[in-house]
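**Student:** Turn this into a structure:
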Amino acid sequence: MQKNIADILPVAGVVPVLVIEHPEDALPLAAALLEGGLSVLEITLRTEAALDAVERIAKHLPEVQIGTGTILNGDDLRRSTEAGASFVVSPGATERLLAAADDYDVPLLPGAASVSEVMRLFERGYRYQKFFPAQAAGGTPMLKSIAGPLAEVRFCPTGGISPDNAASYLTLGNVICVGGSWMASSALVREKNWAEITRLSRQAVALKP
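**Tutor:** As a prediction, this is how the structure comes out:
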């Protein structure tokens, strides 16, 4: 059952989806995003540094809502909770994962890519869902189609979101925010170009209607 994700996502607009290779990059990166106006962040569990990065941000930047992405099982949920994640995000949803999520207070944003998947999650109480991979799964036309029969469900589209198409998603009534990585690309993080990340973050904030 979904918990307080409704208190987190509406303030986001754009959620940076981050891949952090080195823990020491976590705080300056989060600070740069926050300075640009992005206070809800997602760190994917694709690197060994991910959970260390979550711990550092949760400890030193309490004004940031920090989530973990690429949640695949109950162990990922446990480790994310212990690291201090405010929410967790999965690319899809399995019965085991949903059952494990019931045992934790941290809210889950589960992924869906089809009407049937959206319906199953909605039956389980998940009004907020990740639409992934957004562009490959039909983009804005798909979300417009879903809005008719499933008007109560709200989405965070992720996957293929860019500055060129983010605004078209954000104008949809059933889109609460979008997830993207363009404002904090791996190249910018490697270069430690925090000023450019802040600039791009400000531009991302301006995309929200």
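**Student:** alpha carbons only for contacts and neighbour counts from here, please
**Tutor:** Will do.
**Student:** Just give the number of residues close to residue 191.
**Tutor:** Neighbourhood size, residue 191 [other C-alpha atoms under 10 Å]: 9.
**Student:** Give me the distance between it and residue 156.
**Tutor:** Counting by C-alpha to C-alpha, to the nearest Å, the gap from residue 191 to residue 156 is 29 Å.
**Student:** what does residue 184 give?
**Tutor:** For residue 184, the distance to residue 156 - C-alpha to C-alpha - is 18 Å.
**Student:** Next: residue 56.
**Tutor:** For residue 56 relative to residue 156 (C-alpha to C-alpha), the value is 25 Å.
**Student:** neighbour-wise, which of these two wins?
**Tutor:** Shown here are residue 56 and residue 156; by other C-alpha under 10 Å, residue 156 has more neighbours (26 against 19).
**Student:** Now do the SS call for that one.
**Tutor:** Using DSSP: H, G, I helix; E, B strand; the rest coil, the structure places residue 156 in strand.
**Student:** if I read this right, it contacts residue 176, doesn't it?
**Tutor:** Yes. Applying C-alpha atoms under 8 Å as the test, residue 156 and residue 176 come out as touching, 5.9 Å apart.
**Student:** Need the overlap of contacts for the two.
**Tutor:** Here residue 156 and residue 176 have no joint contacts, going by C-alpha atoms under 8 Å, 6 or more residues apart in numbering.
**Student:** how about the strands in the chain?
**Tutor:** 13-18, 40-44, 65-69, 87-89, 108-109, 111-112, 128-131, 154-157, 177-180 (DSSP state E).
**Student:** Between the two ends of stretch 178-188, how far is it?
**Tutor:** Span of stretch 178-188 from end to end, C-alpha to C-alpha: 20 Å.
**Student:** Please compute how far that stretch lies from its chain's middle.
**Tutor:** 12 Å (C-alpha atoms, centre = their mean, to the nearest Å).
**Student:** The structure of the following sequence is requested for comparison with the preceding one:
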Amino acid sequence: MADTTSVLDVSPVIPVVTIEDPQHAVPVARALADGGVRIIELTLRTDTALTSLKAIANEVPDILVGAGTILTPGQADAAVAAGAQFLVSPGVTPSLLDHMLSLEVPVLPGVATVGEVMAVLERGLDTMKFFPAGPAGGPSYLAAIGAPVPQVTFCPTGGISLATAPDYLKLPNVRCVGGSWLTPRAAVESGDWQQITELAREAAALA
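**Tutor:** As a prediction, the model looks like this:
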């Protein structure tokens, strides 16, 4: 089983990025790396996401690129074929988890309830994505989960900002957070790579 812990230790914040135009993919990744954030979760929410993922994997070797919003085994296969070095799902089913685990890349399955945490834990995984973090209960919920399942660590994602990230990161069962604030759509569309680098630098400082 691939080691997901090493992925979560790359940065205190994993940027969750949706890119509409593949031409923006490499500059976004380089801007993040320039700010000290050497990891990116590229969501498969657009028709061109795999093209963007492949470009980052091929042209920005100093950044760890993963695929997010994995909903089906086929998406997992396509993402790994395009160069994804880890896989992230917003939730998980037994069949999807089985398939992702068969691909021999780190897997971060999404959970939102204690029952889901236990189901994933039964499969031998003790690192998970907590999503959607804000609506699902926030830091207080994760703190409460830590009592019955202290061996599980999380990457909470969803509704987190630079201001609220420290509330999660101070918890013993939170290894990092996921955030979309590092790559604002306006900055990406206007090519303001310096803004993204500055946001990445702020995020990296949370360590």
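**Student:** Tabulate the strands of structure 1 (a markdown table), appending distance to residue 51 of structure 1.
**Tutor:** Formatted as a markdown table, the strands of structure 1 follow (distance: least, C-alpha to C-alpha, whole Å):
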| stretch | distance to residue 51 of structure 1 |
| --- | --- |
| strand 13-18 | 12 |
| strand 40-44 | 8 |
| strand 65-69 | 8 |
| strand 87-89 | 12 |
| strand 108-109 | 17 |
| strand 111-112 | 21 |
| strand 128-131 | 21 |
| strand 154-157 | 23 |
| strand 177-180 | 19 |
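**Student:** So which of the ones you listed is nearest residue 50 of structure 1?
**Tutor:** Closest to residue 50 of structure 1 of those is strand 40-44 (C-alpha to C-alpha; 6.5 Å).
**Student:** The closest one vs structure 2, mean deviation?
**Tutor:** Average distance, strand 40-44 of structure 1 versus aligned residues of structure 2 after superposition (mean C-alpha distance after the TM-score superposition for structure 1): 0.5 Å.
**Student:** mind checking the end-to-end distance for stretch 113-131 of structure 1?
**Tutor:** By C-alpha to C-alpha, one end of stretch 113-131 of structure 1 lies 6 Å from the other end.
**Student:** which other residues reach it?
**Tutor:** 1-2, 5-6, 89-92, 109-112, 132-134, 137, 146, 150, 152-158.
**Student:** how close does the closest residue to residue 14 of structure 2 other than its chain neighbours sit to residue 102 of structure 2?
**Tutor:** For residue 14 of structure 2, ignoring the flanking residues on the chain, the nearest one in space by C-alpha to C-alpha, 6 or more residues apart in numbering is residue 178 at 4.6 Å. As for residue 178 of structure 2, its distance to residue 102 of structure 2 is 24 Å (criterion: C-alpha to C-alpha).
**Student:** of the strands of structure 1, which approaches residue 163 of structure 1 most closely?
**Tutor:** strand 177-180 (8.9 Å).
**Student:** Can you pull out the residues in contact with that closest one?
**Tutor:** Under C-alpha under 8 Å, 6+ apart, the answer for strand 177-180 of structure 1 is 9-10, 12-17, 155-162, 166, 169-170.
**Student:** circling back: indicate which one of the strands of structure 1 is closest to residue 198 of structure 1.
**Tutor:** strand 13-18 (11.7 Å).
**Student:** and the closest one, how far from structure 2 on average?
**Tutor:** Mean for strand 13-18 of structure 1 is 0.4 Å (mean C-alpha distance after the TM-score superposition for structure 1).
**Student:** hmm, back to that, can you flag the buried ones in the contacts of strand 177-180 of structure 1?
**Tutor:** For the contacts of strand 177-180 of structure 1, a burial check counting by 16 or more other C-alpha atoms under 10 Å picks out 9, 12-17, 155-162, 166, 169-170.
**Student:** Dead centre of structure 2: give me the residue that sits there.
**Tutor:** residue 41 (4.6 Å; C-alpha atoms, centre = their mean).
**Student:** Could you check how far that residue is from residue 122 of structure 2?
**Tutor:** Taken as C-alpha to C-alpha, the span from residue 41 of structure 2 to residue 122 of structure 2 is 25 Å.
**Student:** And for residue 30 of structure 2?
**Tutor:** In terms of C-alpha to C-alpha, residue 30 of structure 2 sits 38 Å off from residue 122 of structure 2.
**Student:** Compare the two (neighbour count), which wins?
**Tutor:** Applying other C-alpha under 10 Å to residue 30 of structure 2 and residue 122 shows that residue 30 carries more neighbours, namely 22 against 10.
**Student:** Quick check: closest non-adjacent residue to that one.
**Tutor:** Using C-alpha to C-alpha, 6+ apart, the closest residue to residue 30 of structure 2 is residue 60 (6.8 Å).
**Student:** which ones are touching the one you found?
**Tutor:** 26, 29, 30.
**Student:** Helices of structure 1, start to end?
**Tutor:** Ranges of helices within structure 1 are 26-35, 50-60, 74-83, 95-101, 115-123, 139-147, 166-170, 186-190, 194-205, based on DSSP state H.
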